[in-house]
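K.L.:
output the structure for:
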Amino acid sequence: MKTVFSIIVILIFSNILGQDQNNLVGNPSFESIDGKLKKLTQINIAKGWYSPTALRADLFSKDKEGDIGVPDNFYGKEHAKDGENYAGIVAYSYNNNKPRTYLQSKLTKSLAGGVDYCVKFNVSLSDLSKYAIDKIGIHFGSDAVSLDRKGDIIFSDKSGEFEHIITPMGGKVLSARYNWETVCGIYKADGKEKYITIGNFYNGKDTKAEKLKKLENFSGAQFPEAYYYIDQIEVVLVNDETECDCVDDSKVKKEAVVYSSMEVGDISDLTNEQKLERLKVYFDIESSSIEDSYVSNLEKVVQVLKENSTLKLQINGHTDKSEKEAINSDPENEKLINLGNYRAINVRNYLVKKGINSSRLTPLDAGAENPASPGLSRLSLAKNRRVEFIITK
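P.N.:
So this is what the prediction gives:
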């Protein structure tokens, strides 16, 4: 068993190492620090990172408290997307009252001309931001962009630099607080690009800014700006655009899969265990609502319980791997954290409404630990979003 465990650990480590080696961004999650983090505006102590203007960006760490802590800090509360640290920048301010800040780094090697790169970085709007914008992006350049004073780096239309920027798909305004959103796109390199800069390079009139209401659970005044936490930046060579899984969140829900099991058919000659094995209920992505197509299965469960008055069931609510990862990204989202339990409870409540005594039904959050299908395809994940019935007596 020790040998098997060692092999698994080596394989996992090798996979992670391979991903890191493919990423052309050094220190992509700001985990490597050279110096003592004491206050805001210290992005320069994250190895390989700096700011191209006189006003530095911020660095936050789980090892610290107060203004520069993780998850709680000067601008709000957010857990790291990856590791224990993340950066923060001012991407917009009302009437340009506060200078913007930027992140900059030199890639581990220059980009090759005519080649596609999958580009991703994760952002989370700080809780005390009064505005959210659409124009936060990542710029690629053969030279480092710089400004020898505090101020905004604004490109002109004639500069041609906008062709070297990846911004949110479809002009999406990034307004998620208490969560991370991924800015993702394909960048076809001209060749020789070796610097990345993250921030807002558009003037105020070309930046869509949405005004947000203050979150109820935060004290203090909102900041009249759009302040974003930044984490987990990736620039990876791809042979085909389909290798870069940039997906618009709005499309994910439209394309969601609810597994359609085979017709249950006649189960009268089966044992109770065999009947219940066939009567699973499947769910949509991040949903605990019972689909109409599975009401007939539940009616058959009701029939089994009424024909066997002493039968008691444990109702196991399962989630899939993608939902588990969503919980890791948003660890305070009560809906996600309790999703398996909510699925089990909703099924229990349906059975109770049909006349089954609740004392015979025990809902259980089974999580994502026992998948029905080991794969990661949309169909495999759909098979894992389920409720199963286990006879306990």
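K.L.:
use CA for all of it now, contacts and neighbours both
P.N.:
Will do.
K.L.:
which SS class is Val90?
P.N.:
Three-state call for Val90 (DSSP: H, G, I helix; E, B strand; the rest coil): strand.
K.L.:
measure Glu277 to Ile390 for me?
P.N.:
For Glu277, the distance to Ile390 (Cα to Cα, to the nearest Å) stands at 8 Å.
K.L.:
please identify which of those two sits among more neighbours.
P.N.:
Set Glu277 next to Ile390 and count neighbours by other Cα atoms under 10 Å: Ile390 wins out with 15 against 12.
K.L.:
quick one, what contacts that one?
P.N.:
By Cα atoms under 8 Å, 6 or more residues apart in numbering, Ile390 lies in contact with 273, 276, 313-316.
K.L.:
please redo it, this time with the cut-off set to 6 Å
P.N.:
313-314 (Cα atoms under 6 Å, 6 or more residues apart in numbering).
K.L.:
in the helix or strand harbouring it, what counts as buried?
P.N.:
Using DSSP states H and E, Ile390 sits within strand 386-391. For strand 386-391, burial by neighbour count (16 or more other Cα atoms under 10 Å) applies to 386-389.
K.L.:
can you redo those as JSON lines with distance to Asn179?
P.N.:
Formatted as JSON lines, the buried residues of strand 386-391 follow (distance: Cα to Cα, whole Å):
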{"residue": "Arg386", "distance to Asn179": "25"}
{"residue": "Val387", "distance to Asn179": "27"}
{"residue": "Glu388", "distance to Asn179": "30"}
{"residue": "Phe389", "distance to Asn179": "33"}
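K.L.:
before we go on, could you also do this sequence so I can check it against the first one:
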Amino acid sequence: MTRNTIIFLFLSFNIFSQNLIKNPSFESISTDCVRKISRLGNSVEYWDTANFGTTDVFSSCANNHVGVPKNYNGFQEAKHGYNYAGCYFYSKDNRNYREYIQGELKTTLEKGKKYEVAFYISLADVSDYAIKNIDFYFSNRNVIAGTLDAISINRMSRYRDFILHFYKIENEEFYRNKNSWIKLSKVITAKGYENNITIGNFEKDSEISKVKIKRKDQKVS
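P.N.:
This is a model prediction of the structure:
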């Protein structure tokens, strides 16, 4: 299967060195250990998906296909703690299929104040493509769209009592690093209603920038 998988490690959301994301490195889980795929929304506290996509969580306690550092996507150490999350941001074989992560903030952001949003990503070893389209939006509450496809901002704006603001991360280079974690960041000015953050690829396949790259297979022993 041809696939483009981005593995998230750690989401940090800082102001004056204070992290305002709940459970930012996916360490707090509702079971002793997550050992199955597609369990982020069911097992990781304060985190969910934003559509019907099957976002994964990987952990060093698993010692199998969702382990750390070895798993079904290859090999990657955790940057902080023992866990990280994994999302499909593009799949050549599944048109417009997307996975997202959606997390809760510790407190509503203060209107007019500047905040830095920062998180780390690493491309999975088995990926055949790299992309540029990794962005985020803040919202007043959690909403899960009833689709497996890319969720457009226009679609999400139609939900009742749901307010969001979309932020694009400008980047000239493709996110193609399979060996290390790279930092993505953006400074935003709060609107005053932000309680949740959602990260992913919000573009349709026809609108994204991608490049084919060499696969680096890594079998799980």
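K.L.:
quick one: TM-score?
P.N.:
After superposition, the two chains reach a TM-score of 0.81 (TM-score structural alignment, normalised by the length of the second structure), with 199 aligned residues with a Cα RMSD of 2.6 Å.
K.L.:
coming back round to it: ok, which pair from the buried residues of strand 386-391 of the first structure is furthest apart?
P.N.:
Arg386 and Phe389 (10.2 Å; Cα to Cα).
K.L.:
how near is the residue opposite Ser129 of the first structure in the second structure once aligned to Tyr90 of the second structure?
P.N.:
By TM-score structural alignment, Ser129 of the first structure lines up with Ser127 in the second structure. Between Ser127 of the second structure and Tyr90 of the second structure the distance is 10 Å, computed by Cα to Cα.
K.L.:
circling back: so where in the second structure does the strand holding Ile390 of the first structure end up aligned?
P.N.:
Going by TM-score structural alignment: strand 386-391 of the first structure matches no residues.
K.L.:
would you agree Trp49 of the first structure is in contact with Leu107?
P.N.:
No - counting by Cα atoms under 6 Å, Trp49 of the first structure stays clear of Leu107, with 10.4 Å between them.
K.L.:
looking at those two, which one has more neighbours?
P.N.:
Shown here are Trp49 of the first structure and Leu107; by other Cα under 10 Å, Trp49 has more neighbours (22 against 18).
K.L.:
can you point out the buried residues in the longest helix out of those in the first structure?
P.N.:
Counting by DSSP state H, the longest helix found in the first structure is helix 2-22. Buried positions in helix 2-22 of the first structure, judged by neighbour count with 16+ other Cα under 10 Å: Asp20.
K.L.:
what packs against that helix?
P.N.:
The contact analysis (3 or more Cα pairs under 6 Å, 6 or more residues apart in numbering; DSSP states H and E) places helix 2-22 of the first structure against no helix or strand.
K.L.:
which helix or strand lies directly C-terminal to that helix?
P.N.:
Assigned by DSSP H and E, the successor of helix 2-22 of the first structure is strand 49-50.
K.L.:
average distance between that following strand and the second structure?
P.N.:
Aligned to the second structure and superposed, strand 49-50 of the first structure gives a mean residue distance of 0.9 Å (mean Cα distance after the TM-score superposition for the first structure).
K.L.:
and that strand, which stretch of the second structure?
P.N.:
Using TM-score structural alignment, strand 49-50 of the first structure pairs with 47-48 in the second structure.
K.L.:
residues in contact with that stretch?
P.N.:
41, 101-103.
K.L.:
return the closest of these with respect to Ile121 of the second structure.
P.N.:
Distances from Ile121 of the second structure to the contacts of stretch 47-48 of the second structure, taken by Cα to Cα, are shortest for Ile101, at 12.6 Å.
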